[in-house]
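Q: sequence first, then the predicted structure, then my questions.
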Amino acid sequence: MGTLGRLMFLVAVGAAGCAQPKFAAVPGQTEIAVSGVAIQPRAGERLEVNYKALYEYLGLRKKDPVRPERGFNEYRLAEDRRRIEAFLNEAGRFDAVVDEPEVTYTEDRTAVSVTWRVHEGAAYRIGSVELIGAPADHADALRSMIPFGTGDVISLETYRPLRRTLAEHLQDHGYGHARGYSRAFVDKTAKTVAWFYYIDPGPQTKIGSLAVEGNAKVPADVILERAGLDIDKVYSTAEKRRAEIALLDTGAFASAIVLSDADIQSGPPEHPDTGGVLAPDQVDPDGKIVPRKLTDSLAVRVIVVEAPGKQFRAEVGLEADPTRVDSYAGARLLLRNFIAPQHHVVLEGHVGYGVLIKDGQSADGVYGSALAQYLKPGFVHRALDARVTGRWRDVLYPDAMLREVVAGPGVRSNLAKGVFVDVDAFYRFGRQLDLAAFDPMTSSTFALPSENDSRGAVLEASIIADRRNDRVEPTAGWLLAMRSSYSPGGSLGDHRWLSVIGDARSFRSLSSKWSIGVRGSAGIVGLAGADGIPLGPRLFGGGSHGMRGYGRDRLSPTACDSMTGDCSLVGGRSLVESSVELRLLPFRKLYGAAVFVDAGAAGAGTNAFENGISVATGVGARIRTWYLPVGFAVSYR
């Protein structure tokens, strides 16, 4: 096949892939198009319910640029009448009536418009709320979880599924069999609803038997030790989730799930929620709930899927602002269970090429990093992970480069869901290249190092609490982080310092598309010895991940030599950056946008605001492909 033939073949395949799929005909299907669907009140009445969300689910629908048409069909027309009535019932309109549809054809009968006339009726209200069967020690907590009370409007879609939330609270607290049921009793005379939540908690549960499935390289006893599960130990869904997270945190498993034979409703939520199905023997002649006869001993299974023994990841990227352009490439190789089960090795390397633009002149250079790390989950204690790290890295600052090598042991622990603590004890060697020499007074003012080399012991620690709903594009939740490093100087090092950096972020969803993000960070470097503070712990801000009114690492104090007048950005001993951002992040769309206000300041001493504060406003856009995400931001300071 020649080049032209292959090209025509590819075009044909592409056209076939883009063609509209052909589905089998359904009963009542016609070729008549739907030109419009409308819901209107009866004559003399007005609509109080918002029907916008309902149009999406109707069987007949007009074609628009986003949604395909649903052509005319007598059966679907009848279904739509029931859909509208059910929609009104969900909103507490139990007297609603939907009239026969008004169907209007075009003259050639190729298209039709449908108008529904509705009588919404009165809006019923909550008459009373009862919680029955809750354990005494959890009754108050469960009542506080019910967000409505007497006089409130009706929302069946919201109130019914709450039964599962109540049951899940008890399951989290050791009632492994807990179930909840919801019943609404309608009084059409009083126009009220009496709402009942029935709770059947069952006994407090424990683990009766344990089994591990799916493991090949990691022994079952190692898995159970890491999971923290044992015979006769209290079983709860909170403990189940903690065990799953503990196993996933080892890095040895692609998935881990803990299952039990508890008599509970599992799986995704029902839609619409039924309120829970009660068997005949669960209700006595007086209409009261009969507790199920259940054992307190559960059969528990730990099902794992081991991750591949080797995992390779490569990346390339480009970052640019008016002051510099950086391109980089990197790779990471993870060797799971390389030495023995739960003994992993990580090898990582990056290389970058940076072009710095200053006073109309450019300077360029190559920089990079390399890391070798040994990981041992469950060291000493199942919740404590150990590591040994060796790392070399170059950091390209606006007026200097840091070349740094560190090596030493460290530990990590997951204190709670989303809460991590890391501690590393390193031997560090750092060399600052091309940093200008300054006169003694300037060096003292900025606590600059007297030597370009710095070696000695460094202790690094961090604690992070992450409650964001997404780590890449969060729209709700929050994050708190604290990071610090300490070098004692003296006999253990050439320089002394203590660096503490705090970071707080909060996100609030405004709608399915819009959200607000607020971020604030502050850092300080103290305890400087007589020999100053070297590059590394010194603080630089700005760039796409900082105060966007400055280029990367350019939010920094400027030191000038009193003899030569030469000036350089040397990093500060204090730094503050903050941002407020209005984000547009539509679900499953390739585009996003933001409007932001950033503020920041950096100080030569411990007061970041000694020279005032800078504020920048701007707009940003992003292309949200998983393989090549692109972000742009333009700001004015």
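A: Arrived safely, thanks for sending.
Q: CA only for contacts and neighbour counts going forward, please
A: OK.
Q: what segments of the stretch 501-637 of the chain are strands?
A: Counting by DSSP state E, counting those that start in this stretch, the stretch 501-637 of the chain has strands at residues 514-526, 558-560, 567-569, 574-584, 591-603, 614-623, 630-636.
Q: now do the fifth one: everything it contacts.
A: Right, strand 591-603. Contacting residues not belonging to strand 591-603 are listed as 540-541, 547-549, 555-557, 572-586, 608-624 [Cα atoms under 8 Å, 6 or more residues apart in numbering].
Q: another structure for you, compare them:
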Amino acid sequence: MRRLLLIVMFIFFISGTALAEGLPLVNKISIVGLKRTEEGAIKAKISQKIGEPVSQDKISEDIKSIFKMGYFDDVKVEIEPFEGGVRLIYTVKEKPTIVRIDFQGNKELEDSKLKEKITVTSGSIADTVLIQDNALKIRNFYEEEGYWLANIVPVIKKISEDEISLTYQITEGPKIKIRKIIISGNNSISSSKIKKAMETKEWWLLSFITSSGYYKKAQMESDVEKIKGLYFDNGYIKAVAAEPEISVDRESKGMTITIRVSEGDQYKVSTVDFSGNKVYDDDTVRKLITIPPGTVFSKSLLEKNIQAISSLYSDNGYALASVVPDLVPDENNKTVHVSLAISEGEKYRIGRVEVSGNTKTRDKVIRREIRFDEGDIFSSSKLKRTYERITNLQYFDSVDMVPKPKYEEKVVDLDIRVKERPTGFLSVGGGYSSVDKFIATADLTQGNLFGKGQYLKIKGELGGVSSLYEITFRDPWFLDKPLSFSTGIYKTTRDFTEYNKKAYGAFVGLGKRFGEYWNEDVSYNFERATISDIKAGASAIIIDQQGTKSTSSITSTTTRDSRDNYLDPSRGSRNSFTATYAGIGGDNYFVKALVDSAWYFPIGPTSIMLRGRFGYSKGLFDNAVPLYERFYVGGIYTVRGLGFGEAGPKDPGTGEPIGGTTELIFNTEYVFPILPEMKLKGVVFFDAGQAYQDFINFGSLRYTTGTGIRWISPMGPIRIEWGYNIQKKPGESSSKFEFAFGSFF
């Protein structure tokens, strides 16, 4: 139709005087039909210019160019005489605007998450290609979340001539379980070892807890790299893992993932050399290289060596130092030469240190944890330690440390960005404790009082067999110095099987930090306790302590704590020695000492904890150690799977625990992630321990094993553990299920 119109117009001009002068000139160009689009945007696409002869080819190309903009349903061109030439009239019909976007049928994925995945928004042009492309984006998102049978249909509803609403009609279908993961092409490394290195797992019985067994695209991409890394760690430097092949059985609602591997040959290290070092001599650098020639090449070992060399430089001011490896394989001998190119860069100092994001916490609370001053030589280890110390304040959900090098000034500015978390806790309610049975509690705790980093706790607890009322205050930077001050008062009662105890007391303490990891605390405690309601047949140890006595004691604690995270440690250690002397007045005279050592070792995303404790107490001046100062072994904080005091001396007549004057406890834990994004972990443990009547009777231990979960919840850390009693004795249960809210080992 457009061509016919053009031909007619051309015939009109050819039939007149214009024939003698050639094709008519374009004297004007008009755009008609625009409502939202800028006229200039259209004219920028038009190649036909004013003052030039009219060209059918240019007009045809212009129509195509305008269509390609994607804003129009129709484009027409008309020609009419104008001032001795012609006027071109481009008539367009704009596509309607999307005024509303809805989702229907989605139950598993929220609207807000779906909107994050699409590029079409309210106000967008209703372009068919764009709408279909976003339907595909939604489908891909569902596949990434495991819903491979999801169906997405865009539904357009006309509101007016220029407006439409867009609804994505969603049929989610069931979540597809990974029934089988097939590794093919692997001869040197077993399929089970490859699968163990992967985060993607086949669906199993507890997948509803671990959320494993479902396909996630990002996780799968990471797993492909992990498979390559596994091969590189075993000398297969040319190994290739292909993109996963995914097959979905719509009837069984199951998925099979096939990963094809090309291993290649195994390579050994021939030689290792390095270059570019000027600041440090060859011997200093070579000591950090632990790759022995003749051994199978290992990528992870190479990375450790690179990190060690990088740390040597970055700990001493060379903030931009880098080490780039180059692998030169020898195809004939199946060896690889490793060359490390060191780029030292310039020496940098710390510039400005800015703290942001702390709306409540005062700047000084954060800055006093920083392990360097402005103007100091840059040190990556001090940067890391600063991160650990700020994180261990437990005031922030996240801590980001962003170095900003200034190349001309040779300084590194540092931005410390924190995101605060609630540090106040108010709880009024009830619950159940595996020790105290039913309890009612009221707890008001502020861990960052007035943003000064001070701690205040007011707590009341009433249980079936015990009660506790306490007020505690602690200032970790007393008088803005590296001194701690603590004080508190308490009142407690507890009904034991053979007697009852009532006590009240108060304490005050001072502490001082030494160096980076050491701390010394000294505290004075006064307690007045009453032992009453002694049951008939109780042992002489209990009967002798009937009545009211006071304890006036001083306690000294020396601690070295290098853990990376106090609540959830994975590396470092905590070692302490505590000594108590009671007899500064009062009625009780005794000494008590405790050595406690815990070590944490990371193994990838998992960790191992080894802990040992030895406690000793002795009465002085012919006085016995009070019942409530003796060692009771058994329970969630000592040997799990045993009841309170079961691993220790018992009353000969009734068989009830009476505690020991000496204890020895060992704990081993293997901690692994379950839901990392929720900070939920699992634990497998083995415990051994025993309390003894006296040091001379040191003997065998009681053994237990079990499993549990750890959760860093928004309300605080929670642990739930089940322990199995390996050496069950008459009257004991074969296992115990326990939980605690507070802190881990």
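A: Done, it's in. Every value quoted in this text rests on a predicted model; they were computed, and no experiment measured them.
Q: just to revisit the earlier point, need the strands of the stretch 501-637 of the first structure in TSV (columns: distance to Ala340 of the first structure).
A: Output for these, formatted as TSV (distance: least, Cα to Cα, whole Å):
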stretch	distance to Ala340 of the first structure
strand 514-526	41
strand 558-560	52
strand 567-569	48
strand 574-584	44
strand 591-603	45
strand 614-623	42
strand 630-636	40
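Q: what would those look like in CSV with mean neighbour count?
A: Below are the strands of the stretch 501-637 of the first structure laid out as CSV (neighbours: other Cα atoms under 10 Å):
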stretch, mean neighbour count
strand 514-526, 20
strand 558-560, 19
strand 567-569, 18
strand 574-584, 23
strand 591-603, 22
strand 614-623, 17
strand 630-636, 15
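Q: need the contact list for the aligned partner of Ile154 of the first structure in the second structure.
A: Correspondence of Ile154 of the first structure to the second structure, assessed by TM-score structural alignment: Phe297. Phe297 of the second structure makes contact with 232-236, 267-269, 336, according to Cα under 8 Å, 6+ apart.
Q: can you check which part of the first structure whichever strand or helix holds Thr91 of the second structure sits on?
A: Using DSSP states H and E, Thr91 of the second structure falls within strand 85-94. On the first structure, no counterpart of strand 85-94 of the second structure exists by TM-score structural alignment.
Q: and Asn697 of the second structure, how many neighbours does it have?
A: Neighbours of Asn697 of the second structure under the rule other Cα atoms under 10 Å: 10.
Q: same check, this time on Leu340 of the second structure
A: Residues lying near Leu340 of the second structure (other Cα under 10 Å) number 20.
Q: and it, what's its match in the first structure?
A: Counting by TM-score structural alignment, Leu340 of the second structure corresponds to Tyr197 in the first structure.
Q: separation between that match and Tyr124 of the first structure?
A: 19 Å (Cα to Cα, to the nearest Å).
Q: out of the contacts of Phe297 of the second structure, which sit inside strands?
A: Cross-referencing the contacts of Phe297 of the second structure against strands under DSSP state E gives 268-269, 336.
Q: now do the SS call for Ile194 of the second structure.
A: In three-state terms, and counting by DSSP: H, G, I helix; E, B strand; the rest coil, Ile194 of the second structure is helix.
Q: would you check that it makes contact with Ile227?
A: Yes. In this structure, Ile194 of the second structure is within contact of Ile227 by Cα atoms under 8 Å, at 6.4 Å.
Q: separation between the spatially closest residue to Ile613 of the first structure that is not a sequence neighbour and Ser462 of the first structure?
A: With Cα to Cα, 6 or more residues apart in numbering as the criterion, Ile613 of the first structure has its nearest non-adjacent residue at 5.0 Å, and that residue is Ala601. In this view, Ala601 of the first structure and Ser462 of the first structure are 23 Å apart by Cα to Cα.
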